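**Q** Could you look at this predicted model? Sequence included:
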Amino acid sequence: MAKAKSAFVCTECGAEYRKWQGQCSSCQEWNTLSEVRLASARPGSGASGSGRAGYAGDHSRQIVDLGQVDLSEVPRLTSTFAEFDRVLGGGLVPGSAVLLGGNPGAGKSTLLLQTACKLAQQRRIVYVTGEESLSQVAMRAHRLQLPSQGLKMLAETSVETILAVAERENPEILVIDSIQTMHLEDIASAPGGVAQVRESAAALTRFAKQTNTVLLLVGHVTKDGTLAGPKVLEHMIDASLLLEGGADSRFRTLRGQKNRFGAVNELGVFAMLEQGLKEVKNPSAIFLSRQEEQAPGSLVMVVWEGTRPILVEVQALVDESALGNPRRVAVGVDQNRLAMLLAVLNRHGGLFTGDQDVFLNVVGGVKVLETSADLAVLLAVVSSLQNRALPRELVVFGEVGLSGEIRPVPSGQERITEAAKHGFQRAIVPRANAPKQPPKGMEVIAVDKLSDALEAL
């Protein structure tokens, strides 16, 4: 049977279909199928990959027993940024493909240019720019006062040309800025389309695996904040990182969404300065810039991000609703979980908020993904509801169950120790997380139920 000339790929899940249809049968999403023109499978085609099998050699076709695989530590290359290395899981792994996404102006190109310029003093790096000219990149490097000697630049969008140059230069790190501007001559579609993004990333990733080169890709994001392009792109790469931060904020957060060589819940914090991105050694200090006078509804909680605790402030505002359906607005936490916690507060805390508008915000733009913020959220809501400020030296963490019990959270001792380092003197924690010997100068209040926490206030 002859190979199909085109296929239809779902941009959400990557499922392929021979005909167009309104709804994807795999993920049940509507109007997500895009036509992909397939290249003919002739020898030497860059899209098929048959012409580049020579990179790996014959050893890739040998069968090896799993017990005979060498378990020695894979050497990692430092990115010169401790926060970047933390999110990567310890550094750049040779032969890996890393996708860095973010909104326009977040600092993706700035971060990679700073990394490339510093590493180029000791390692072979090729920086490929498809969106900017060489003079624009040079002006940015001069403005950021970066060492420009040693970094090899290439302004090109053809993947075939890039692979030919990379094969000749044999770099240790290859930077592609950005994958949406790359194109293969065998694919009859415009750059940035589903077919071009998928096949270009596949060809570059195949080269990186076969030559043991670190591949760094810059990716655009859609309106809803997800990485643009087909979903299969996330399956081909080894690490997917997202650089977040609004244009009105000087701080940027780097979070791992996928990482085959480390944890995916690590968080790196950077500050955007005139000299580019600068890593923040102590993220808790920037998230705790509070007012001198304590206001009702403000409370500090300890969240766990990857391998370290971070202290952040949560603010709640409860006001009488003028609408028939009171609003529940949450920024930084799950809005559905806020509604559930308010129901628990009504049933097991005796405080009714059904006729009140509840607004919740996590200061600093941090997104809290774990359940250890439950108790702090409820106590902040109670503080605003009763218009009574909580003690400034109080810190809270703990998960709240549907029956009103306070459940323990991981790494409770480390959270309490981090709070004590920042001068907090009181802590309300789950009883299972209470240490036998609390830190000097800190009073730890262990609670079992929500009612116990309300009494402790």
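**A** Structure received.

**Q** okay, CA-based contacts and neighbour counts for the rest of this
**A** OK.

**Q** show me where the stretch 351-457 of the chain has helices.
**A** Applying DSSP state H, counting those that start in this stretch to the stretch 351-457 of the chain gives helices spanning 374-385, 412-421, 450-456.

**Q** That should have said the chain, apologies.
**A** Applying DSSP state H to the chain gives helices spanning 82-88, 108-119, 134-143, 159-169, 194-211, 232-236, 283-287, 335-349, 374-385, 412-421, 450-456.

**Q** need the ones you listed in JSON lines with distance to D65, can you?
**A** What follows is these, written out as JSON lines (distance: least, CA to CA, whole Å):
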{"stretch": "helix 82-88", "distance to D65": "29"}
{"stretch": "helix 108-119", "distance to D65": "37"}
{"stretch": "helix 134-143", "distance to D65": "48"}
{"stretch": "helix 159-169", "distance to D65": "31"}
{"stretch": "helix 194-211", "distance to D65": "21"}
{"stretch": "helix 232-236", "distance to D65": "25"}
{"stretch": "helix 283-287", "distance to D65": "45"}
{"stretch": "helix 335-349", "distance to D65": "47"}
{"stretch": "helix 374-385", "distance to D65": "48"}
{"stretch": "helix 412-421", "distance to D65": "41"}
{"stretch": "helix 450-456", "distance to D65": "54"}
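
**Q** deepest of the ones you listed, which one?
**A** Among these, ranked by average contacts under mean count of other CA atoms under 10 Å, first place goes to helix 374-385 (a mean of 24).

**Q** so who does V36 touch?
**A** S6, A7, F8, V9, S189, V194, A195 (CA atoms under 8 Å, 6 or more residues apart in numbering).

**Q** Now the fourth one: closest residue in space that isn't a chain neighbour?
**A** What that stands for is V9. Among residues not flanking V9 along the chain, E16 sits closest, at 4.5 Å (CA to CA, 6 or more residues apart in numbering).

**Q** That neighbour contacts S6, doesn't it?
**A** No. In this structure E16 lies outside contact range of S6 using CA atoms under 8 Å: 10.3 Å.

**Q** So if I had to pick from these two, which one is more boxed in?
**A** Shown here are E16 and S6; by other CA atoms under 10 Å, E16 has more neighbours (19 against 15).

**Q** contacting residues around the more buried one?
**A** Contacts of E16 by CA under 8 Å, 6+ apart are A7, F8, V9, C10.

**Q** another structure for you, compare them:
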Amino acid sequence: MAKAKTAFVCTECGAEYSKWQGQCSNCREWNTLTELRIAPARSTGGSSASRQGYAGSSSQVTDLSVVDLTEVPRFSSTFGEFDRVLGGGLVPGSAVLLGGNPGAGKSTLLLQTACKLAQQRKVLYVTGEESLSQVAMRAHRLQLPTQGLKMLAETSVETILATAERERPDILIIDSIQTMHLEDLSSAPGGVAQVRESAAVLTRFAKQTNTVLLLVGHVTKDGTLAGPKVLEHMIDASLLLEGGADSRFRTLRGQKNRFGAVNELGVFAMLEHGLKEVKNPSAIFLSRSEELASGSLVMVVWEGTRPILVEVQALLDETQLGNPRRVAVGLDGQRLAMLLAVLHKHGGLFTGDQDVFLNVVGGVKVLETSADLAVLLAVVSSLQNRALPRELVVFGEVGLSGEIRPVPSGQERIVEAAKHGFTRAIVPRANAPKKAPPGMDVIAVDKLSEALEAL
């Protein structure tokens, strides 16, 4: 018999090596190589002829100009925010991975989706972490319709595929991929080999049968998806459900999507009867106190296809340490240090003797640079202990030379702010509209010094 070969796979980037080494040469991470047993290849007889027959018997070269451009059919997941992040809905034959911290609501979201979809489509929900009675009790507690939903408590991929072949569901839900295992592999469930091979087999089944595959994935302590990085390359969409146990709001963000944009954001509220979508996120992120306070300012960020108004808070305090602290929650800490240097150089305000704390209200993570100007003005407000007007909204990117750069979709941001009752806006000059919305006073600036004077 042919001897089984052994390879070593990096759990961070998926690179393979013939022998173990302390550091991955590809991603430069330490102690990430895990042993993987490779099954011996079967003899096919006449390697050259078989390869030619395999590659040329059914494959045909097609000119790109004649490829059918028919739009991919979609159907709704019954959640508008879920559909938004997916790019418009679920696509038959697609594989979607939903990750998140324990308690974020992954199983709750998929159970609500499954129960509602089961009223009009065939859904098979496979649970490998809970018993059927536990899932039934959760569905009863959430007051969900349970008629028509097919359940299976199983961790063997072979048994799941046999059941799916018999049931022929439209949607197959696996909760979770870390508990699945293949009989041919000797490694334990949750290992590199089991997670990668199980996902590959399930994805191949979804493609061949035009089934929507929804996988639940665990995350590590630093917030990344557990298991091999190559898992993200097999699937069509990777979504991350974020939200701490101390907050009732959850954000669903796309990290990869072959059928839509990856910068969409869906917002949910965790209530007594499960997750409820928030159709107007700006309303919940703008629940400000009645009393004016220094260091508080509203900015307009762009998430996917819509603007969202969020509040940024800054607190400056005289440092008691040799090196002042720079703490940013919801923003890039390195960019905060850079903006403070710009404020000193081009704004004439020194913060080297101050601890700077920055927070984006509501747990939102701001990834774009349009928050630069709002961050600096909030810092100035806290430094001088002077509250900013409640009706003021700000956005704009700040360059290293102190210039205020334009940001995409400036007109839509101003209109969204006007809808929520804001009457004054400080924006980059290139984003200033020719005609401002009724009741909105738009102040266009080119330099950081002009923005400071406008306050």
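**A** Arrived safely, thanks for sending. Everything numeric in this text was worked out from a predicted model, so none of it was measured.

**Q** Superposed, how do the two chains score by TM?
**A** Put the two chains on top of each other and the TM-score (TM-score structural alignment, normalised by the length of the second structure) is 0.96; 444 aligned residues with a CA RMSD of 1.5 Å.

**Q** nearest to S40 of the first structure, of the helices of the first structure?
**A** Between S40 of the first structure and the helices of the first structure, the shortest gap by CA to CA is with helix 194-211, which sits at 12.9 Å.

**Q** The closest one corresponds to what range in the second structure?
**A** Aligned by TM-score structural alignment, helix 194-211 of the first structure corresponds to residues 192-209 of the second structure.

**Q** about what we covered before: for V280 of the first structure, which of the helices of the stretch 351-457 of the first structure is the nearest?
**A** So among the helices of the stretch 351-457 of the first structure, helix 412-421 is nearest, using CA to CA, at 16.4 Å.

**Q** residues in the second structure matched by that closest one, start to end?
**A** Under TM-score structural alignment, the match for helix 412-421 of the first structure is residues 410-419.

**Q** D238 of the first structure corresponds to which position in the second structure?
**A** Under the alignment by TM-score structural alignment, D238 of the first structure pairs with D236 in the second structure.

**Q** typo on my end, it should be L385 of the first structure
**A** Counting by TM-score structural alignment, L385 of the first structure corresponds to L383 in the second structure.

**Q** any idea how far Q354 of the second structure is from its match?
**A** Per CA to CA, to the nearest Å, L383 of the second structure is found 9 Å from Q354 of the second structure.

**Q** and for the two, which residues touch both?
**A** Shared contacts of L383 of the second structure and Q354 (CA under 8 Å, 6+ apart): L316.

**Q** how far away is the aligned residue in the second structure for L144 of the first structure from E277 of the second structure?
**A** Alignment note (TM-score structural alignment): L144 of the first structure maps to L142 of the second structure. L142 of the second structure sits 15 Å away from E277 of the second structure, taking CA to CA as the criterion.

**Q** Likewise for K106 of the second structure?
**A** According to CA to CA, K106 of the second structure and E277 of the second structure sit 14 Å apart.

**Q** just I177 of the second structure next, same as before
**A** 26 Å.

**Q** Show me which of those two is the more surrounded one.
**A** Ranked by neighbour count (other CA under 10 Å), I177 of the second structure and E277 place I177 first, with 28 against 19.

**Q** What does the more buried one correspond to in the first structure?
**A** Matched by TM-score structural alignment, I177 of the second structure corresponds to I179 in the first structure.

**Q** Now do the strands in the stretch 351-457 of the first structure.
**A** With DSSP state E, counting those that start in this stretch applied, the stretch 351-457 of the first structure shows strands at 356-362, 394-396, 399-400, 406-407, 426-430, 443-447, listed in chain order.

**Q** can you list contacts of the match of helix 412-421 of the first structure?
**A** So stretch 410-419 of the second structure is contacted by 300-302, 307-309, 393, 425, 431-433, 437, 439-440 (CA under 8 Å, 6+ apart).

**Q** make it 7 Å
**A** Stretch 410-419 of the second structure has contacts (CA atoms under 7 Å, 6 or more residues apart in numbering) with V300, P307, N431, P433, P437, M440.

**Q** Show me which of these is closest to T146 of the second structure.
**A** Checking the contacts of stretch 410-419 of the second structure against T146 of the second structure by CA to CA gives P307 as the nearest, at 36.7 Å.

**Q** Trace that closest one over to the first structure, please.
**A** Looks like P307 of the second structure aligns to P309 there (TM-score structural alignment).

**Q** roughly how far apart are that match and R347 of the first structure?
**A** Taking CA to CA, one finds P309 of the first structure at 31 Å from R347 of the first structure.

**Q** How about L341 of the first structure?
**A** L341 of the first structure is 10 Å from R347 of the first structure, by CA to CA.

**Q** what's the nearest residue to T307 of the first structure if we skip its chain neighbours?
**A** Of all residues not flanking T307 of the first structure in the chain, E266 sits nearest, at 6.9 Å (CA to CA, 6+ apart).

**Q** Neighbours of the one you found, how many?
**A** When neighbours are defined as other CA under 10 Å, E266 of the first structure has 21 of them.

**Q** follow-up on the earlier one: tell me, how many residues neighbour the match of D238 of the first structure?
**A** If you count neighbours by other CA under 10 Å, D236 of the second structure ends up with 18.

**Q** Could you double-check that it lies in contact with V262?
**A** No. The pair D236 of the second structure and V262 fails to qualify as a contact (CA atoms under 7 Å) at a distance of 11.5 Å.

**Q** No further queries at this time; thank you.
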